[in-house]
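S.K.: Need a 3D model of the following:
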Amino acid sequence: MNFPLVLLILLIVTGSIWLLDFLFLKHKRENDIAEPWWVEYPKSFFPIILIVFCLRSFLVEPFKIPSGSMIPTLLVGDFILVNKYTYGIRLPVINHKIIDMNQPKRGEVMVFRYPEDPSIDYIKRVIGLPGDIVAYRNKKLSINGVPIEMKLDGDYKYIESGLAYIYTQRFKEFVGEKSYNILINQEIPNIMLSSVHYFPFRENCVFDRTGFTCKVPDGNYFMLGDNRDGSSDSRYWGFVPEENIVGKAFMIWWNFSDLGRIGLSIE
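M.R.: Next up, the predicted model:
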């Protein structure tokens, strides 16, 4: 369901009825005659819908993490808040930027519309900016020929799909001004070549069994999940166009399974 579109339609319908009543209908009613239900209910809901629409469209929007691709930063079941204006003010529904502000930086966690199906929202970490050359070979990341610093930070285990424990290694990675934890499972191949799609600007990338090298085209970004061997990301389906950006994830506001995560900032 396209919730922003549904919200916009409700806003237009209730707002139109409110305006129609304000300009015409109420002047034709006697003082002792109650409003009909089809006027009363829309008028009551209109201000609530307006506030929710403005908050979600221009300030913050809530999301729920559905998969483990961003473990250990984000866990399945985390409810997060996304800043909708830090990368620019966009028109609701069509997502067209009308006011330019900040540009995404390497290491930031960003929500965006999945390039292959814009009705689906994805969340990953920004790794490559327009013009960058991103390489990930033998599970080691480099940007523009400079290896990214990575320090072993112990072992890590988590439950996948509620069925099995996954045992892996946790590393601290340093990209730009950011440092964060990632997971790497040495038992999984460097890249699943059979899973690489034919995406726009595919010619900018070179894949082999050791990994890949990609040059990020203008107006696009390269995204990776922190759970490197458990993430479907730019390695497989390509670059994220600027017009697909939704916002910057900044806080976990709820998790039913772990109340201790409430209020954690997203690094």
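S.K.: use CA for all of it now, contacts and neighbours both
M.R.: Noted.
S.K.: where's the most centrally placed residue in the chain, which helix or strand?
M.R.: Centroid check for the chain by Cα atoms, centre = their mean gives V111 as the closest residue, at 1.5 Å. Using DSSP states H and E, V111 sits in strand 109-113.
S.K.: one more to put side by side:
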Amino acid sequence: MAADAKKGNAVVETIKTVVYALLIAGIFRTVFFQPFWIPSGSMKDTLLIGDFLFVNKMAYGYSYASCPSIRPLGVDAKDICGFLDGDNTRFMGSEPDRGDVIVFRHPVSGADYVKRLIGLPGDTVQVRNGVLYLNGDAVKLEDDGAFVETYDAQGPQRLRPRCENGPVGTGGDCSKSRQIETLPGGVEHSVLNIGNQSLDNTPVYTVPAGNYFFMGDNRDNSTDSRVPQQSGGVGFVPFENLIGRADRIVFSSSGRSMLYFWTWRSDRFFKAVM
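M.R.: Predicted coordinates:
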């Protein structure tokens, strides 16, 4: 009986340890940092497919979007923290800065997106001939050569990049023109160009109070605020939909799985997101 009791106690202690570990991990993810895997190329070359980063949830305070969605179980953030939804405010909230790279919840689908903050409340935003205009003024652009990557399947979704230099065979060099864009306030970052696209010329958008305008750095391969929500885009993003700021890449792999060590990009480990 004593042996059986010891075994029973050991099982109970093991279960308690697992439960405590899960609770601690859940609290850590909800309050402090959320892991995020880059699935697409909309933020190249700032973020590449297969970059793994932690999102700083403390940067802008907390809202319903701070709670994690557990997709495999069909649990949405609103199922957990829906009582915080609807007033577009945040607990311990602070305003984001123009140029921040931010993970946010799509206002309609609830999917997590990562883009760069371009337009603040009250700003007017327009793109003319591929040049960004903020409040009527063109932002500064400087040519910066080309971004070159191998034309091949990338990441778990096996996506192939789009190239400015025309059709490219597998293993060939896929290039895009790169420019350095300087936003008001001084944030500099690279943007890529693939060719003339419909989103290189947009109407003038006025960002409503309490909302933000986001764009991808890979401008010709990004679904973002340039496309209204009713047309399948992102549109304006409410303050409460912000999850957090992407500060640093901790790991990166160009392969289908992080276990494929030969696909690791060690030069991107612990790289700051600018």
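S.K.: tm score of chain vs chain?
M.R.: Remark: TM-score between the superposed chains equals 0.75 [TM-score structural alignment, normalised by the length of structure 1]; 219 aligned residues with a Cα RMSD of 2.3 Å.
S.K.: re earlier: mean shift of the helix or strand just after the strand holding V111 of structure 1 relative to structure 2?
M.R.: From strand 109-113 of structure 1 onward toward the C-terminus, using DSSP H and E, the following helix or strand is strand 121-128. Its matched residues in structure 2 lie on average 0.3 Å from strand 121-128 of structure 1 after superposition (mean Cα distance after the TM-score superposition for structure 1).
S.K.: Which single helix of structure 2 contains the most residues?
M.R.: The longest helix of structure 2 (DSSP state H) is helix 2-31.
S.K.: residue in structure 1 matching L22 of structure 2?
M.R.: Correspondence of L22 of structure 2 to structure 1, assessed by TM-score structural alignment: I49.
S.K.: Report the contact partners of that match.
M.R.: L7, L10, L11 (Cα atoms under 8 Å, 6 or more residues apart in numbering).
S.K.: Which stretches in structure 1 count as helices?
M.R.: Using DSSP H, helices in structure 1 cover 3-20, 26-28, 37-54, 234-237.
S.K.: how far does the shortest one sit from the chain's center?
M.R.: Put plainly, it is helix 26-28 of structure 1. 47 Å (Cα atoms, centre = their mean, to the nearest Å).
S.K.: quick revisit: chain neighbours aside, what residue packs nearest to the residue nearest to the centre of structure 1?
M.R.: Nearest non-adjacent residue to V111 of structure 1, counting by Cα to Cα, 6 or more residues apart in numbering: I123, 4.4 Å away.
S.K.: For S142 of structure 1, see how far away that neighbour is.
M.R.: Per Cα to Cα, to the nearest Å, I123 of structure 1 is found 21 Å from S142 of structure 1.
S.K.: for N102 of structure 1, same thing?
M.R.: N102 of structure 1 is 24 Å from S142 of structure 1, by Cα to Cα.
S.K.: Check I89 of structure 1 too.
M.R.: 32 Å.
S.K.: ditto for M223 of structure 1
M.R.: Distance check for M223 of structure 1 against S142 of structure 1: by Cα to Cα, it reads 14 Å.
S.K.: circling back to that earlier point, show the contacting residues for the aligned residue in structure 2 for the residue nearest to the centre of structure 1.
M.R.: Under the alignment (TM-score structural alignment), V111 of structure 1 maps onto V103 of structure 2. Residues counted as contacts of V103 of structure 2 (Cα under 8 Å, 6+ apart) are V55, D112, Y113, V114, K115, L242, I243, G244, R245, A246.
S.K.: So which of those is surrounded by the most neighbours?
M.R.: I243 (31 neighbours; other Cα atoms under 10 Å).
S.K.: Give the aligned equivalent of that residue in structure 1.
M.R.: So I243 of structure 2 corresponds to V246, using TM-score structural alignment.
S.K.: Please name the spatially closest residue to that match (chain neighbours excluded).
M.R.: Counting by Cα to Cα, 6+ apart, the residue nearest V246 of structure 1 is F112, at 4.8 Å.
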